[in-house]
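Colleague: model the structure of this input:
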Amino acid sequence: MNESVEKEQAMQMKAQWIGLQEDFLQGMLPGGGANRLAENLLGLKAAGHPPDSVTDAAIVAIAAAQDPDGSWGSGEVQHRPPIAQSPVGATAKIIRVMKDYAIPARAQEFAQRIERARAWLVKTKPVTAEDYSMRLAGLYYAGASQADIKQSARSLLELQRPDGGWGGNPYMKSDAFATGVALTSLIESNAITTTHSAFRSGVDYLLSTQFPDGSWYMRSRSMKLQPYFESGFPFGHDQWISTAATAWAAQAIAFEVSAAKIRPAQER
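Modeller: Take a look at the predicted model:
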């Protein structure tokens, strides 16, 4: 891992919100809504960024955006699958950042918000593969019962394809995004271990579809809203979603790499 690049990315994420702290404290959200803020906070947390005035302001805005039923919306007027298409994914991500960057003085309120979100996740019916994956993750983050977590994990495992992957929906072939999200949710929730056959099959699928340069390709299926520009990532007009797919796939495989370092040789 290139730590200097990681630090630079974290600072870029934080820098875009520094001038909007007053807006956040008034409950005003940027384009992409609470879901976008949550994704940025997840990135900051992964980079080891501690709570500060920027994360506090962002959490205030996120909390205020919770819907009466306990969920949070995807943040987009037009759904942009698979990254921003469902309140299930948004709610799961927000539960996690509300725990990671909780404001101590509002701990009781945040606990109540998380409980409402958990209750909504238990009742909601997943539609897409990401829904099933993020529902499992969200239930785990919210401290749901083992019965609810196991049931959610079983439902997700039932969607795994013969090729080892998961597809975005029943009508699409397996892809790196859906597979990476599924494997990550299953491992992070402790529903399975890296020795489980479903995980082994999923990793095999990802490795078989990885490009020589280390990336994974995924075709965009979202409405084009912004002018195209070249970021340097492969795949031209499909580079945005391919970046996300590559990130999820790499995260899933990283669990295998970490486990292999401590697994007895006869189990590898």
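Colleague: C-alpha only now, for contacts and for neighbours.
Modeller: Will do.
Colleague: the strands in the protein, which residues?
Modeller: Along the chain, the stretches classed as strands by DSSP state E are 166-167, 174-175.
Colleague: tell me which of the ones you listed sits nearest to residue 154.
Modeller: strand 166-167 (13.9 Å; Cα to Cα).
Colleague: about what we covered before: winner for burial among the strands of the chain?
Modeller: The highest mean neighbour count among the strands of the chain, using mean count of other Cα atoms under 10 Å, belongs to strand 166-167: a mean of 26.
Colleague: which elements pack onto it?
Modeller: On a contact count with 3 or more Cα pairs under 8 Å, 6 or more residues apart in numbering; DSSP states H and E, strand 166-167 meets strand 174-175, helix 176-188.
Colleague: with distance to residue 261 added, can I get the ones you listed in CSV?
Modeller: Formatted as CSV, the helices and strands packed on strand 166-167 follow (distance: least, Cα to Cα, whole Å):
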stretch, distance to residue 261
strand 174-175, 27
helix 176-188, 16
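Colleague: of these, which is nearest residue 15?
Modeller: Comparing the helices and strands packed on strand 166-167 against residue 15 with Cα to Cα, the closest turns out to be helix 176-188 (27.4 Å).
Colleague: could you check how far the residue nearest to residue 53 when sequence neighbours are not counted is from residue 157?
Modeller: Using Cα to Cα, 6 or more residues apart in numbering and skipping the chain neighbours, the partner closest in space to residue 53 is residue 21 (7.8 Å). Distance, residue 21 to residue 157, using Cα to Cα, to the nearest Å: 41 Å.
Colleague: please provide the structure for the following sequence as well, for comparison with the first:
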Amino acid sequence: MKIARFVEAGQPRLGIVEDGVVYRAEGNLFDPGALRRGDAVGPLEELELLTPVQPGKIVAVGLNYALHVTENDPTRQVPDEPVLFMKPTSALLPHGGVILLPPGDRIDYEAELCIVIGRRASRVPESQALDYVLGYTCGNDVSHRDYQRKDGQWVRAKGFDTFCPLGPVIATDLDPNDLAIQSRLNGEVRQNSRTSNMIFSPAFLVSFISNVMTLEPGDVIMTGTPEGVGPMKPGDTIEVEIEGIGTLRNTTRARD
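Modeller: This next block holds a predicted model:
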């Protein structure tokens, strides 16, 4: 099942997506088996979409594809444990939204598979970790490289408003372990990999993070980006496509 959130009559609504068409849905996002499909609303691309979930927290993983680890720093070592950081929920941006680029020399796109937690997870074993997952969506971990280098940590560099595009849908029936993941800048392929190239698998990440902090329904884990990251400039269109989910598309402009 694919689930979307959209605006209708000024209110957030839940929808089931089939063949690119959104149908009204009644029920609880975190109980997709009980969602009831209603009337068709319209094509997904013609609706005003919201981020497919409103997380309580966004936990991000850095350096989770080996070829990305060294692409900007040849001396950087592959981590022996996941590198964690947080993005604020104020950074969220839906499919179709505009990424606002503050002043700087380099602000990069980073295509990522995102895990949406479906039920409370605390200290879960890796063998059971995916049982706590609602589904998966596309994300873009927008990163201000100037501040990343200057600060030595990543909160400011990755925490600007609009720096966490997410969507367009949550796919609930998906094996996350070997999916094609791609980014395109103005239609040109920039990243092209598979989630099987992750250093730490989705199940390992859910288990590892849940042993650090309790994960609540709706929380999002960004699982890292493959090699091929690069800068965006005002007027660009950046797309993140993941097999079985769809394409997250955003444009950019300079921040006022």
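Colleague: where does the TM-score land?
Modeller: Counting by TM-score structural alignment, normalised by the length of the second structure, the TM-score of this superposition works out to 0.25. Behind it: 121 aligned residues with a Cα RMSD of 6.6 Å.
Colleague: hang on, the earlier thing: okay, the helices and strands packed on strand 166-167 of the first structure, which one's buried deepest?
Modeller: Greatest average neighbour count among those goes to helix 176-188 (a mean of 26), per mean count of other Cα under 10 Å.
Colleague: against which helices or strands is it packed?
Modeller: If contacts are counted by 3+ Cα pairs under 8 Å, 6+ apart, helix 176-188 of the first structure sits against helix 129-141, strand 166-167, helix 197-209, helix 239-262.
Colleague: now those as a markdown table including distance to residue 3 of the first structure?
Modeller: Conversion of these to a markdown table gives the following (distance: least, Cα to Cα, whole Å):
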| stretch | distance to residue 3 of the first structure |
| --- | --- |
| helix 129-141 | 27 |
| strand 166-167 | 31 |
| helix 197-209 | 24 |
| helix 239-262 | 16 |
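Colleague: so which of those is the most packed in?
Modeller: Mean neighbour count (mean count of other Cα under 10 Å) peaks for helix 129-141 among those, with a mean of 28.
Colleague: which of the helices and strands packed on strand 166-167 of the first structure sits closest to residue 153 of the first structure?
Modeller: For residue 153 of the first structure, the closest of those is helix 176-188, at 6.7 Å, according to Cα to Cα.
Colleague: would you map the helices across the second structure?
Modeller: Remark: helices assigned in the second structure by DSSP state H are 66-69, 145-151, 155-158, 202-210.
Colleague: any chance of those in a markdown table with mean neighbour count and distance to residue 165 of the second structure as columns?
Modeller: Supplementary listing: the helices of the second structure in a markdown table, determined by neighbours: other Cα atoms under 10 Å; distance: least, Cα to Cα, whole Å:
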| stretch | mean neighbour count | distance to residue 165 of the second structure |
| --- | --- | --- |
| helix 66-69 | 18 | 20 |
| helix 145-151 | 14 | 17 |
| helix 155-158 | 19 | 12 |
| helix 202-210 | 22 | 20 |
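Colleague: show me where the stretch 101-250 of the second structure has strands.
Modeller: For the stretch 101-250 of the second structure, the strands defined by DSSP state E, counting those that start in this stretch cover 107-109, 111-117, 133-140, 143-144, 164-171, 180-185, 188-194, 220-222, 230-231, 237-242, 246-254.
Colleague: what helices and strands are in contact with the fifth one?
Modeller: Same thing as strand 164-171 of the second structure. Checking 3+ Cα pairs under 8 Å, 6+ apart, strand 164-171 of the second structure ends up next to strand 2-8, strand 92-94, strand 133-140, strand 246-254.
Colleague: comparing the ones you listed, which comes out most buried?
Modeller: strand 133-140 (a mean of 28).
Colleague: tilt between it and strand 180-185?
Modeller: Using axes from the mean of the first three to the mean of the last three Cα atoms, to 10 degrees, the inter-axis angle of strand 133-140 of the second structure relative to strand 180-185 is 30 degrees.
Colleague: tell me the helices and strands packed up against strand 133-140 of the second structure.
Modeller: In terms of contacts (3+ Cα pairs under 8 Å, 6+ apart), strand 133-140 of the second structure is packed against strand 111-117, strand 164-171, strand 237-242, strand 246-254.
Colleague: reformat these as JSON lines; add distance to residue 17 of the second structure.
Modeller: What follows is these, written out as JSON lines (distance: least, Cα to Cα, whole Å):
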{"stretch": "strand 111-117", "distance to residue 17 of the second structure": "17"}
{"stretch": "strand 164-171", "distance to residue 17 of the second structure": "8"}
{"stretch": "strand 237-242", "distance to residue 17 of the second structure": "16"}
{"stretch": "strand 246-254", "distance to residue 17 of the second structure": "11"}
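Colleague: distance to residue 86 of the second structure for the helices and strands packed on strand 164-171 of the second structure - can I get that in TSV?
Modeller: Listed next are these as TSV, based on distance: least, Cα to Cα, whole Å:
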stretch	distance to residue 86 of the second structure
strand 2-8	23
strand 92-94	12
strand 133-140	14
strand 246-254	21
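Colleague: which residues does the residue nearest to residue 53 of the first structure contact?
Modeller: By Cα atoms under 8 Å, 6 or more residues apart in numbering, the residues touching residue 21 of the first structure are 53, 54, 57, 58.
Colleague: for the first one, the count of nearby residues, please.
Modeller: Other residues near residue 53 of the first structure number 10, with proximity taken as other Cα atoms under 10 Å.
Colleague: follow-up on the earlier one: right, and the helices and strands packed on strand 166-167 of the first structure - which one's nearest residue 16 of the first structure?
Modeller: Smallest distance to residue 16 of the first structure across those (Cα to Cα): 26.1 Å, for helix 176-188.
Colleague: between the closest one and helix 197-209, how many degrees?
Modeller: Interaxial angle of helix 176-188 of the first structure relative to helix 197-209 (the same axes, to 10 degrees): 150 degrees.
Colleague: just to revisit the earlier point, closest to residue 189 of the second structure out of the helices and strands packed on strand 133-140 of the second structure?
Modeller: Among those, strand 237-242 comes nearest to residue 189 of the second structure, with 9.2 Å by Cα to Cα.
Colleague: tell me what angle the closest one forms with strand 180-185.
Modeller: Here strand 237-242 of the second structure runs at an angle of 180 degrees relative to strand 180-185 (the same axes, to 10 degrees).
Colleague: now do strand 237-242 of the second structure: which elements does it pack against?
Modeller: strand 111-117, strand 133-140, strand 180-185, strand 246-254.
Colleague: what do you get if the cut-off is 6 Å, keeping everything else the same?
Modeller: If you count contacts as 3 or more Cα pairs under 6 Å, 6 or more residues apart in numbering; DSSP states H and E, strand 237-242 of the second structure packs onto strand 180-185, strand 246-254.
Colleague: reformat those strands as TSV; add distance to residue 146 of the second structure.
Modeller: Shown next, in TSV, are these (distance: least, Cα to Cα, whole Å):
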stretch	distance to residue 146 of the second structure
strand 180-185	20
strand 246-254	16
